[in-house]
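Undergrad: The sequence and its predicted three-dimensional model are supplied below.
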Amino acid sequence: MTRYDVVVIGSGPAGEGAAMQCAKDGKHTAIVELNETLGGECLHRGTIPSKALRHSIQRYIESMSNPLVKSHVNFASRELDFPQMLAAARKIIEREAQHNLSYYERNRVDVYGGRARIVTPNEIQIEMGQRGTETIQADAIIVATGSRPYHPPDIKFDDHVLDSDTVLELAYTPRSITIYGAGVIGCEYASIFKGLGIKVTLVNHRAKLLEFLDDEIIDALSYHLREQGIVIKHGEEYEKVERDGNEVQLHLKSGKIIKSEALLWANGRSGNSAGLFGFESGIEIDHRGQIKKNENFQTALPHIYAVGDVSGPPALASAAFNQGRFVALHITRGTSFANLVQRIPTGIYTAPEISSLGKTERELTAEKVPYEVGQAHFRNIARAQITGQTAGLLKILFHRETLEILGIHCFGDQAAEIIHIGQAIMSQPAPNNRVTWFVETTFNYPTMAEAYRVAALNGINRL
């Protein structure tokens, strides 16, 4: 029986980050992946395919609005085809999967294909189908099995009632779609489908979209989604889902019935922990399959860790990768690197994008922190005028007395890229984390980065 220093279960971002770091620190490492190819949910059914779809659609929309292109191409005779878009995304996935395999080979990480089950505190049994079963041992085990879409027991999923996995197998382009659940996944897919010219209804069981965001960003997102033609219904809960031929009827508790050709259920995810432990481990798992862990991502058995979506929020690929590295360093060096799991920016790939870091105005007000706001509207930024992407703004929240940056919120084209400039300054020790850094620094012109200088001056002028 082969014994390893570390065995990682799951090869998504969390598993990859953990395995790579353990291997680089000289630990004999193995990784177990259930699917035929590496990369986990993020690569095959989550972040990469949805963002590849969005990118293709955005480029198409930009081309349609470009007068130089429009004069030579008859776009009226061309329709975007969802299956064709998916085929293009799959090519990206295949390339990334091959890259992932080369990383493990180069770092001498053993790869096992099959379903892992922890049968004793230090033994993992791997069911490999026709290849039989193999058992390996490990001094430390990292569970990074990810999550899957939540399925209510009363809803039958098929080719017209979809989740965020099966929507990536859609073999037709629906004329209309209802999305139940207006979290990150629901809002992103609303933008994607509307970009294809599909009639979209977004049903939200809460009072606002993405309530964890700054209120001004929430309002901007709601406005732009509606401007695109997306119908948003807040404060609604489903009662039942019915099929009538190729039509799906979503019955709401308010008495409304929403009819569409397809329904995308995007309301919650469940951790992939069922059947993982084959002994009385004492490890707690909640009703959504999420494994309870401490601040070091250790379970009730300290040598077994849980990272990524299976361990709960924030359920971001970027956060999961660093959680994996955090745990690996805790194993290999016996210390915690808190910076890896703190101040994590959000990246939401709606149209336009959203990214934020730090406190919101609502939080600072509740905490009675004296803050000021600096804003830069993209319509006033030269680079945005050049690209035509003038919708959006950059917003900096800072302490009125110390000038320390407390939060950065961005809505608009390339927001997920723009946020990192502010992140770098926020992470500096005082006094280098002040808003004044942006007015004392020369930015290339014209660039979107210049928005930081404009926002900082706007805020400082309010003092």
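TA: Cool, the structure landed. Numbering: from 1, shown residues only.
Undergrad: Please make it C-alpha for all contacts and neighbour counts, starting now.
TA: Noted.
Undergrad: buried sites along the longest helix seen in the chain?
TA: The longest helix of the chain (DSSP state H) is helix 82-106. For helix 82-106, the neighbour count (16 or more other Cα atoms under 10 Å) marks 82, 85-86, 89-90, 93, 96-97, 100, 104 as buried.
Undergrad: Distance from the chain centre to it, please.
TA: Here helix 82-106 is found 18 Å from its chain centre; the criterion is Cα atoms, centre = their mean, to the nearest Å.
Undergrad: hmm, who's touching that helix?
TA: If you take Cα atoms under 8 Å, 6 or more residues apart in numbering as the criterion, helix 82-106 is touched by 20, 37-39, 43-44, 48-49, 52-53, 56, 110-111, 168-173, 196.
Undergrad: Pasting the second one now:
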Amino acid sequence: MTHVVIVGGGPGGYEAALVAARLGAEVTLVERDGAGGSTVLTDCVPSKTLIATSDLLTEVESSAELGVEVPSTVRADLASVNDRVLRLAAAQSADVAARLEASGVRLVLGTARLTGPSGVRVETADGEIDLEADGILVATGAHPRVSPDARPDGERILTWEQVYALREIPEHMIVVGSGVTGAEFASAYTGLGARVTLVSSRDRVLPGEDEDAASLIEDVFTERGMTVMGQSRMATVERQGEGVLVTLTDGRVVEGSHCLLALGSIPNTESLGLEDVGVATDDAGFVRVDRVSRTSVPGVYAAGDCTGVLMLASVAAQQGRIAMSHLLGDAVHPLDLEKVSSNIFTSPEIATVGLSQRQIEDSDIQVDVTKLPLAANARAKMQGVHHGFVKLFARAGGGGVVGGVVVGPRASELVHALSLAVSTSLTVDQVADAFTVYPSLSGSVAEAARRLHRP
């Protein structure tokens, strides 16, 4: 029987373990913090749980438009919110552990280090364990980047892993960094009732995303009372009594009660023994992998954020599944980044799939584009939705759908239809001909496809 050792219990690790067990391998999964890894315990699951409460409050704020009278004292109890966040994270971790156990996966709590291309040493609470493996998967994730000039203290200066210790809504939260993480938390704390200032070193928020979507989100942020400081780079963050001072490189100073650092991520690849084994990493420490998750060392694979390949839980899971299928000789489809769907959990959400407008403009692909505002959708009007759109990219002349953007409530759900279209190369007519419910927000997806029909 093939013995597989997986280092890291996040989506890349536990999904790989389940596939390997299904294919008949003996599987040992080593995790430092608990089943599910940081995705479940300190990152994705907790943040989206916090955002769920924020979204509810945002909907309540607009309920008067729907004829609902709400007492003016409606507010979030952040202590209760964060207690719920941590309970749900722990429950999800327990569910992952139970699923692994039911599949016959051995879960070892400890810190691992590769001792060779087929060896892993694990330091546990009870001592060291040496494991021999026919295949190894490294799925150790990443952690928040911090700066020597902005050191988190877990009380006033925080990383996104530390915010769940807060017991009261921040009076003034300064979010440094306007990428996905910064935008999501800035949106969330605005919805929870905090005054928020978003410090962005770029000329707009979400600089790596669809320009129309990012512009809309920035307009919504401003409309909801957020202060967005574009082209403003942080120099230092200092604790001052019960508050913080954020000094910018141009000398301006922003005073707040708290500061959330969203400065990016660093791969958890130090002290893993990768260099000794010969596993190649890039200058930032990310493990180099190919489209079937192989590293530079035969028999050693890597998946997830430690590879830096689109740092999404869904991509990590897919990389892990692909790695095990390849290792164990099952049919395998190499990772295709042109078919990945993703979501940004701001309010409203931004969901994307396939090629972006920027990628299309930088290529020789000839496409037709349509953009349909959600404000014209009957269901959106009923729900009081004013912001959002569906954008569709298809090969010129009514050809296959190659990408799309959805901005609106629950965009993460709406984008699945476009994801199916992109992954199966459906034409715009095939998307348009599929029935949608009336009234529904998904009707806008079909209508956008109809607008790209070419006789």
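TA: Structure received. These figures come from a predicted structure and were not determined experimentally.
Undergrad: Specify the local secondary structure of whatever residue of structure 1 lines up with residue 439 of structure 2.
TA: Aligning on TM-score structural alignment places residue 439 of structure 2 opposite residue 446 in structure 1. Following DSSP: H, G, I helix; E, B strand; the rest coil, residue 446 of structure 1 is assigned to coil.
Undergrad: Contact partners for residue 446 of structure 1?
TA: Per Cα under 8 Å, 6+ apart, neighbours of residue 446 of structure 1: 381-383.
Undergrad: how far away is residue 160 of structure 2 from residue 204 of structure 2?
TA: The gap separating residue 160 of structure 2 from residue 204 of structure 2 is 21 Å, by Cα to Cα, to the nearest Å.
Undergrad: Based on its surroundings, how many neighbours for the aligned partner of residue 217 of structure 2 in structure 1?
TA: Counting by TM-score structural alignment, residue 217 of structure 2 corresponds to residue 221 in structure 1. Counted with other Cα atoms under 10 Å, the neighbours of residue 221 of structure 1 add up to 23.
Undergrad: Work out for me the element residue 221 of structure 1 sits within.
TA: Here residue 221 of structure 1 sits within helix 215-227, counting by DSSP states H and E.
Undergrad: average gap between that helix and structure 2?
TA: Taken against structure 2, helix 215-227 of structure 1 registers an average deviation of 1.3 Å after superposition, with mean Cα distance after the TM-score superposition for structure 1.
Undergrad: Show me which residues of that helix are buried.
TA: So for helix 215-227 of structure 1, counting by 16+ other Cα under 10 Å, buried means 215, 217-218, 220-222, 224-225.
Undergrad: Can you name the element that comes right after it?
TA: Next element after helix 215-227 of structure 1 (DSSP H and E): strand 231-233.
Undergrad: What residues in structure 2 pair up with the next helix or strand after that next one?
TA: Note on strand 231-233 of structure 1: by DSSP H and E, the next helix or strand toward the C-terminus is strand 238-244. Here strand 238-244 of structure 1 aligns to structure 2 at residues 234-240, judged by TM-score structural alignment.
Undergrad: Please apply the same query to stretch 92-106 of structure 1.
TA: Taking TM-score structural alignment, stretch 92-106 of structure 1 hits residues 88-102 over in structure 2.
Undergrad: and if you look at stretch 384-393 of structure 1?
TA: Residue span in structure 2 matched to stretch 384-393 of structure 1, by TM-score structural alignment: 380-389.
Undergrad: buried stuff in the matching stretch?
TA: For stretch 380-389 of structure 2, by 16+ other Cα under 10 Å, it's 380, 384-385, 387-389.
Undergrad: sorry, back to before: who's in contact with the match of strand 238-244 of structure 1?
TA: 149-151, 156-157, 176, 199, 201, 244-249, 259.
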